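Visitor: what's the 3D shape of this:
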Amino acid sequence: MKPKILLTGAFGNVGQRTLKELLKREYQVTCFELKNENNQELKEKLLENGEFKTIWGNITDKNDVNKAIKGKDYIIHLAAIIPPLSESNPELAEKVNVEGTRNLVDAAKELPVSPRFILASSIAVFGPTMHLEPPVTLDYPLNPSNTYSNTKVKAEKIVRESGLSWLILRLSSVSVEEIQLDFDPILYEVPLEQRIEFVASRDCGIAFTNAISLNDINRTFSIGGGEGCQLTEREFLKGFFDAFGLPMLPDKAFKKPTGKDDWYNIDWIDTTESQKALNYQNETFEEYIERIKKKFRWRRLAIKMISPIVKYTLVRKSPYS
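Guide: I've put the predicted structure just below:
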């Protein structure tokens, strides 16, 4: 019988791709998610990929967590408050990202047979590293620079000190899989010459799924797309905007760093060990762009027709233009 998996944050971007990969390999999956209209619709759509259970609840509620975790062999913990919400509501980020992780760990320790704990973290824990020689390796010192990265450092510590068998996967810049015109305000905060490592969300799903059968435990991995995904933010945005039928924004819309701390907390990373262990890198940035163009070819044509209006609106939203 296949192992029983608890997947938190199952209906998010990486969660959906992880769920699909788990179902493809016929794992017994229980999704633990907040109950809302959007998640209920996503659940019905995702059931087309195979059968899974859903427990509606909140990881900040210990009773919900105890109910969800019972009888599970593995926990893949993806649920988190991410930027920009983590920065505008730090109390919520602390409650979900730190205390939610603690609730899961505490519940796991009470089970007769302790499950393996696989935590999603972020390379943001290293802080800005543009003044250092790339790629970022695991022996770089932790230097969290915002609420989100601080909560991830705390969550990692909870997992490492839990006494459970664990793996921590620190994700780089993960792809989106749906057309979006209402862009995140963080868009403007990443300087155009920023080094950025892209990774396809589908490849993240493979990494988390492969972590289940990995014999090596109590390790931390950096998850990125590899050399074919190492870009500057300028290169990334030009490709990304083109994929969705939009023109590149002018330089004046983006932050211009004046010191080492003005750069964003992303960079190129060393994925040699993670790829060797988890064998997940399949899609380069160029391949992702071509796939998105094909997937949304009709909507892309429609967006192109209104692209001058969208560009004007996006430039107006920038605090720098």
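
Visitor: when you work out contacts or count neighbours from here on, use the C-alpha atoms and nothing else.
Guide: OK.

Visitor: which residue ranges of the stretch 1-150 of the chain form helices?
Guide: Remark: helices assigned in the stretch 1-150 of the chain by DSSP state H, counting those that start in this stretch are 13-24, 37-46, 62-69, 85-88, 90-93, 100-109, 147-160.

Visitor: can I get the ones you listed in a markdown table with mean neighbour count?
Guide: Shown next, in a markdown table, are the helices of the stretch 1-150 of the chain (neighbours: other C-alpha atoms under 10 Å):
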| stretch | mean neighbour count |
| --- | --- |
| helix 13-24 | 22 |
| helix 37-46 | 13 |
| helix 62-69 | 18 |
| helix 85-88 | 15 |
| helix 90-93 | 18 |
| helix 100-109 | 21 |
| helix 147-160 | 21 |
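
Visitor: could you dump the ones you listed to TSV with distance to residue 252?
Guide: What follows is these, written out as TSV (distance: least, C-alpha to C-alpha, whole Å):
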stretch	distance to residue 252
helix 13-24	30
helix 37-46	36
helix 62-69	47
helix 85-88	24
helix 90-93	29
helix 100-109	40
helix 147-160	27
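
Visitor: now the second one, please; I'll put the structures next to each other:
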Amino acid sequence: MSGWQKIVFLTGATGNMGRVTLAELLARSDRFRVRALVRPEDRNHPVVRRFTGRAALEWVWGDLTRYEDVLAGVTGADQVLHIGGMVSPLADRFPELTMQVNVGGARNIVDAIRRSGQADHTALVYIGTVAQTGHRNPPVHWGRTGDPIKISRFDHYAVSKTEAEAIVAQSGLTRWVSLRQTGILHPDMWKIHDPIVFHNPHNGVFEWITVGDSARLAVNTCEDAVPEAFWRGFYNIGGGERMRLVNHQFSRHLAAALGTDMQASTRPNWTGTRNFHGQWYADSDRLEHLVPFRSETMDDFTRQLAAGVPGIVRLLARMFPGAGRRRMEKLARGPGGTLHWIAHDDRARIDAYFGSRAAWDALPAEWGDFVYREPSREVCCLDHGHDADKPIEECSTADLKAAAAFRGGRFAGDAFEPDAPARFACALGHDFSMTPRLYLKGGHWCPTCMTNPDSYDANRARNPFFAQVWPDTD
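Guide: Presented below is the predicted three-dimensional model:
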């Protein structure tokens, strides 16, 4: 504690999750004092205008890529909520900048905590992403932490978040945690007009969470009641059973809130069938048990969304459905859109998102011919090659050897310490160093292969662990 309040350093305060987290922190100003990192060019941002003047808030004008700015926020802080960073779709358009912000920012935070002598005092909450485990189309749509990291092709955001997570998990800090964020439901979703909307398969799945519940979780991790068992772990953020939807079900929720109809504004073959991300979680209740945060449902979200959509928008959608379809088709035919790839015969992206040009040709062009699938709701977990339920403190060299062999590689050491780097070889012969905690509980594997989809076919043939999520057909 610092005096009678904890000092919380918050990044990403102007983003969707960050702004709600900031409001939640300030609502508990009897317990928390907030330092919020905001870029100088955002001094007139609505979030800044809204909260400036609060006694419990201090703005830190700076950038994640500047160590000095991060150090100013970290010094003396009791906890860091690292929510900030570049996200898709912007992150995938500027991959070099994404790496600088997401990876460099995480490294700056860890370095600042350690160099300021706070490694045993300052807690670090890192927000990861469901994108780290890539597309998990049925029948492998049930996931848990420890499943293999798998990056969808062209997903620079997922690469950056995976590398940043490794920095945090191997930081040597006494208290760190990685919370892998799922799809966030927020009131401004109706404003999203980007070709990425065509990348998410209709028959894929998501376990959603509202932005309010995500913010509540982040702030609840700052409370003194958080159990020690929570730290040094990986968790999937999800809303639980009531928030598990097939994507075509969610599209109907969203369309209804906008006063329109999904079938009226799109066609089934405008949307990819693979290479996105999303899963239902077999383990998201574990996080709720340790740090309770769930309070909102899908119905709550759709009511809030409908209330926030201007009446004129809903009226125009009902009166002129053809205009909505033309607008969406123009988006799909524009740069980054699926129909743009088809028109320009972009085989790399066609193969990634559809399997092949022939596979796209075979897709139905009308909704009447589309098959809406309902994947199994019976939990079915992947094999991790060892007892995945065993606490890391109870694991041994035998567990590491079994897990490495199941990955088609080997454990090259002879001792086991959860957070001491160990030597491994991967299925393709690369030697690397990684902590057993990150390897067993985080699902990380060879750093050379893990973030390189070009290696996935070769790994499938030699790595049974990975082959479970990279089948011959999808």
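
Visitor: about what we covered before: can you say which of the helices of the stretch 1-150 of structure 1 is nearest to residue 126 of structure 1?
Guide: When those are ranked by proximity to residue 126 of structure 1, the top entry is helix 147-160, at 8.2 Å, counting by C-alpha to C-alpha.

Visitor: what angle do the closest one and helix 100-109 make?
Guide: On the basis of axes from the mean of the first three to the mean of the last three C-alpha atoms, to 10 degrees, helix 147-160 of structure 1 is oriented at 10 degrees to helix 100-109.

Visitor: next SSE after helix 147-160 of structure 1?
Guide: Read in the C-terminal direction, the helix or strand following helix 147-160 of structure 1 is strand 166-171, with elements assigned using DSSP states H and E.

Visitor: and the contacts of that following strand?
Guide: 116-123, 156, 159-160, 204, 208, 211, 217-224 (C-alpha atoms under 8 Å, 6 or more residues apart in numbering).

Visitor: can you check which of the helices of the stretch 1-150 of structure 1 gets nearest to residue 243 of structure 1?
Guide: Using C-alpha to C-alpha and comparing these, the one that lies nearest residue 243 of structure 1 is helix 13-24, at 18.2 Å.

Visitor: equivalent range in structure 2 for that closest one?
Guide: Residue correspondence for helix 13-24 of structure 1 in structure 2, counting by TM-score structural alignment: residues 16-27.

Visitor: cool, stretch 66-82 of structure 1 as well?
Guide: Taking TM-score structural alignment, stretch 66-82 of structure 1 hits residues 71-87 over in structure 2.

Visitor: mind listing residues that contact that stretch?
Guide: Where contact means C-alpha under 8 Å, 6+ apart, the residues beyond stretch 71-87 of structure 2 that reach it are 1-2, 6-13, 15, 17-18, 35-37, 60, 64, 98, 101-102, 105, 108-109, 112-113, 116, 118, 121-127, 157, 218, 222.

Visitor: so what corresponds to residue 99 of structure 1 in structure 2?
Guide: Checking TM-score structural alignment: residue 99 of structure 1 goes with residue 104.

Visitor: any idea how many residues pack against that match?
Guide: Applying other C-alpha atoms under 10 Å, we find 21 other residues in the vicinity of residue 104 of structure 2.

Visitor: excluding chain neighbours, what is closest to it?
Guide: By the measure of C-alpha to C-alpha, 6 or more residues apart in numbering, the closest residue to residue 104 of structure 2 outside its immediate chain neighbours is residue 65, 5.9 Å from it.

Visitor: got a list of what the one you found touches?
Guide: By C-alpha under 8 Å, 6+ apart, the residues touching residue 65 of structure 2 are 100, 101, 104, 105, 108.

Visitor: repeat the analysis, applying 10 Å as the threshold.
Guide: Contact analysis of residue 65 of structure 2 by C-alpha atoms under 10 Å, 6 or more residues apart in numbering lists 97, 99, 100, 101, 102, 103, 104, 105, 106, 107, 108, 109.

Visitor: ok, now residue 152 of structure 1?
Guide: For residue 152 of structure 1, the contacting residues are 80, 93-94, 97-98, 101, 119-125, 144, 158, 170, by C-alpha under 10 Å, 6+ apart.

Visitor: can you check residue 35 of structure 1 too?
Guide: Neighbouring residues of residue 35 of structure 1 by C-alpha under 10 Å, 6+ apart: 54, 55, 56, 57, 58.

Visitor: quick one: map it onto structure 2.
Guide: Residue mapping for residue 35 of structure 1 onto structure 2 gives residue 40, with TM-score structural alignment as the criterion.

Visitor: same deal with residue 162 of structure 1?
Guide: Taking TM-score structural alignment for the superposition, residue 162 of structure 1 sits opposite residue 171 in structure 2.

Visitor: could you find the closest non-adjacent residue to its match?
Guide: Take residue 171 of structure 2 and drop its neighbours on the chain: the residue closest to it by C-alpha to C-alpha, 6+ apart is residue 110, 6.5 Å away.

Visitor: and residue 149 of structure 2, what's its match in structure 1?
Guide: Applying TM-score structural alignment, one finds that residue 149 of structure 2 aligns to residue 142 in structure 1.

Visitor: so its match is in contact with residue 125, correct?
Guide: Yes - here residue 142 of structure 1 reaches residue 125: they are 5.7 Å apart, a contact under C-alpha atoms under 10 Å.

Visitor: overlap of the contact sets of the two?
Guide: Listed contacts common to residue 142 of structure 1 and residue 125 are 149, 150, 153; contacts here mean C-alpha under 10 Å, 6+ apart.

Visitor: what sits against the match of residue 99 of structure 1?
Guide: Remark: with contacts taken as C-alpha under 10 Å, 6+ apart, residue 104 of structure 2 is in contact with 64, 65, 66, 67, 97, 98, 110, 160, 163, 164, 167.

Visitor: all strands for the stretch 201-321 of structure 1, in order.
Guide: Per DSSP state E, counting those that start in this stretch, the stretch 201-321 of structure 1 has strands spanning 219-223, 230-232. These are given in chain order.

Visitor: winner for burial among these?
Guide: strand 219-223 (a mean of 22; mean count of other C-alpha atoms under 10 Å).

Visitor: what range in structure 2 matches that one?
Guide: Under TM-score structural alignment, the match for strand 219-223 of structure 1 in structure 2 covers residues 233-237.

Visitor: chain center to that stretch, what's the gap?
Guide: For stretch 233-237 of structure 2, the distance from its own C-alpha centre to the chain's C-alpha centre is 11 Å (C-alpha atoms, centre = their mean, to the nearest Å).
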